[in-house]
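A.B. asks: okay, structure incoming, though there's no sequence with it:
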């Protein structure tokens, strides 16, 4: 009889195909460079998740046979496709998939967050002992981690949210309140979507994100590289 884990980490990834992944970063790094950086970020996050000892469920958008690296597949307890039109539908489907397997707690994370460390995953797990859910806000107004219990899952937490705007977090918190679910807020994370994000991260890099930091050093080797693209403040 298969043993069902109590808690898993659902990691959302995109197949690392130049021109399809991190397109906004490609403006400054080129399509190949943006893809290389993305692969480095995934490598660091997989290392972080392995260190927690929790099973990794890899949810991917691989539409091309063989585009998903084997090393990613090997790191995962399960490899599952993403389903849905927008990110909300895809996250809701991933939670529903895990909870249908009678897993009690799911911590869902993105794959472009070098700041994501074992402590954040541990904090999310601890928060679920006293809360219905946990969220790690993102600098851009969204969130980079969401953790839920099986009994508290509601599909409406992911519907009619203004995705890709700075209103994602407040709208989601309003939805939690409407569902009468209490949520713990974890430390703020920075995801890397644009060159401005990348430059901000480079000024305050995560010391444990070695693959990401090495890739950035190779892609932006000069201290002043990219500053002409940095927005005025």
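C.D. replies: Noted; the coordinates are in hand. No experiment lies behind these values; they were computed from the predicted model shown. Numbers count the residues shown, from 1 in each chain.
A.B. asks: only C-alpha atoms for contact and neighbour calcs from this point on.
C.D. replies: OK.
A.B. asks: just the buried residues of stretch 127-147, please?
C.D. replies: Neighbour counts over stretch 127-147 (16 or more other C-alpha atoms under 10 Å) mark 127-128, 131-138, 140-147 as buried.
A.B. asks: correction: stretch 4-16
C.D. replies: Applying 16+ other C-alpha under 10 Å to stretch 4-16 flags 7, 8, 9, 10, 11, 12, 13, 14, 15, 16 as buried.
A.B. asks: go on, stretch 177-184?
C.D. replies: For stretch 177-184, burial by neighbour count (16+ other C-alpha under 10 Å) applies to 183, 184.
A.B. asks: could you tell me the end-to-end distance of it?
C.D. replies: This stretch, stretch 177-184, spans 12 Å end to end (C-alpha to C-alpha, to the nearest Å).
A.B. asks: go on, stretch 94-105?
C.D. replies: End-to-end distance for stretch 94-105, by C-alpha to C-alpha: 12 Å.
A.B. asks: how far is that stretch from where the chain is centred?
C.D. replies: Here stretch 94-105 shows a centroid-to-chain-centroid distance of 18 Å under the convention C-alpha atoms, centre = their mean, to the nearest Å.
A.B. asks: comparison target, given below:
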């Protein structure tokens, strides 16, 4: 029997798959994208480790199911079956995610809440659920990978528990999202890595999915605070 009730589950596509699917730097710069997502995955493992909570890394292809929702729901079921009764799930593509966000989610779970971290594309970068609030079939049927996901999750879980939301963060799905992420509070080490990676790409002819006129934004510091959200309480 587990002595720690809560586990951090890093659930995502493998870095090589993300690089292939997202074309952040254009189709001719896949190796740079692999480098980016490898670094992001290493970063989120470090962030999760700093919380002191047990951690499990699960890639999408390791789960059963024909849809993303079925595979993601199966991952939660797998963790709950190990004896944990609280799961904080995060992706590996959120540059501004810190251990503070994960610990806030744990505080919410410990007080009986379901906690979400909304992303600016309408999804969620963090989903924190208790075993008692989770039902695999309804969770799998959510509109995953659409801009309706966050609102659908709020409606589903508000039926059974208080729901709370963290601040908005950006997940990296495109060149534009990468630009947007640089307006948030990134840690110094990752910002330094990203600047070096981008400078190396300046020497390469960017294709039209990543325009050179975006670079001044990428080398700037945070310019605005993330939008505020009022906690959604049942």
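C.D. replies: All right, it came through fine. Owing to the predicted nature of the structure, the values given are computational and were not obtained by experimental measurement.
A.B. asks: and the buried residues of stretch 4-16 of the first structure as JSON lines, adding secondary structure?
C.D. replies: Converted to JSON lines, the buried residues of stretch 4-16 of the first structure look like this (DSSP: H, G, I helix; E, B strand; the rest coil):
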{"residue": "7", "secondary structure": "strand"}
{"residue": "8", "secondary structure": "strand"}
{"residue": "9", "secondary structure": "strand"}
{"residue": "10", "secondary structure": "strand"}
{"residue": "11", "secondary structure": "strand"}
{"residue": "12", "secondary structure": "strand"}
{"residue": "13", "secondary structure": "strand"}
{"residue": "14", "secondary structure": "coil"}
{"residue": "15", "secondary structure": "coil"}
{"residue": "16", "secondary structure": "coil"}
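A.B. asks: if I look at residue 115 of the second structure, how far off is residue 55 of the second structure?
C.D. replies: Counting by C-alpha to C-alpha, the gap from residue 115 of the second structure to residue 55 of the second structure is 18 Å.
A.B. asks: just residue 48 of the second structure next, same as before
C.D. replies: Distance from residue 48 of the second structure to residue 55 of the second structure, by C-alpha to C-alpha: 7 Å.
A.B. asks: what's the answer for residue 39 of the second structure, then?
C.D. replies: Distance, residue 39 of the second structure to residue 55 of the second structure, using C-alpha to C-alpha: 18 Å.
A.B. asks: any common contacting residues for residue 48 and residue 55 of the second structure?
C.D. replies: The contact sets of residue 48 of the second structure and residue 55 overlap at residue 8 (C-alpha atoms under 8 Å, 6 or more residues apart in numbering).
A.B. asks: more neighbours, these two?
C.D. replies: Of the pair residue 48 of the second structure and residue 55, residue 48 is the one with more neighbours under other C-alpha atoms under 10 Å, namely 25 against 18.
A.B. asks: you'd agree that one is up against residue 42?
C.D. replies: No - using C-alpha atoms under 8 Å, residue 48 of the second structure makes no contact with residue 42, being 10.1 Å away.
A.B. asks: helices along the second structure, start to end?
C.D. replies: Assigned by DSSP state H, the second structure shows helices spanning 15-22, 30-50, 68-81, 99-110, 136-140, 149-157, 175-181, 188-202, 215-218.
A.B. asks: need these in a markdown table with distance to residue 88 of the second structure, can you?
C.D. replies: As requested, the helices of the second structure are exported to a markdown table (distance: least, C-alpha to C-alpha, whole Å):
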| stretch | distance to residue 88 of the second structure |
| --- | --- |
| helix 15-22 | 20 |
| helix 30-50 | 10 |
| helix 68-81 | 10 |
| helix 99-110 | 7 |
| helix 136-140 | 15 |
| helix 149-157 | 15 |
| helix 175-181 | 22 |
| helix 188-202 | 23 |
| helix 215-218 | 30 |
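A.B. asks: which ones are touching the residue most central in space within the first structure?
C.D. replies: The centre of the first structure sits closest to residue 110, judged by C-alpha atoms, centre = their mean, with a distance of 0.8 Å. With contact taken as C-alpha under 8 Å, 6+ apart, residue 110 of the first structure is in contact with 11, 12, 13, 144, 145.
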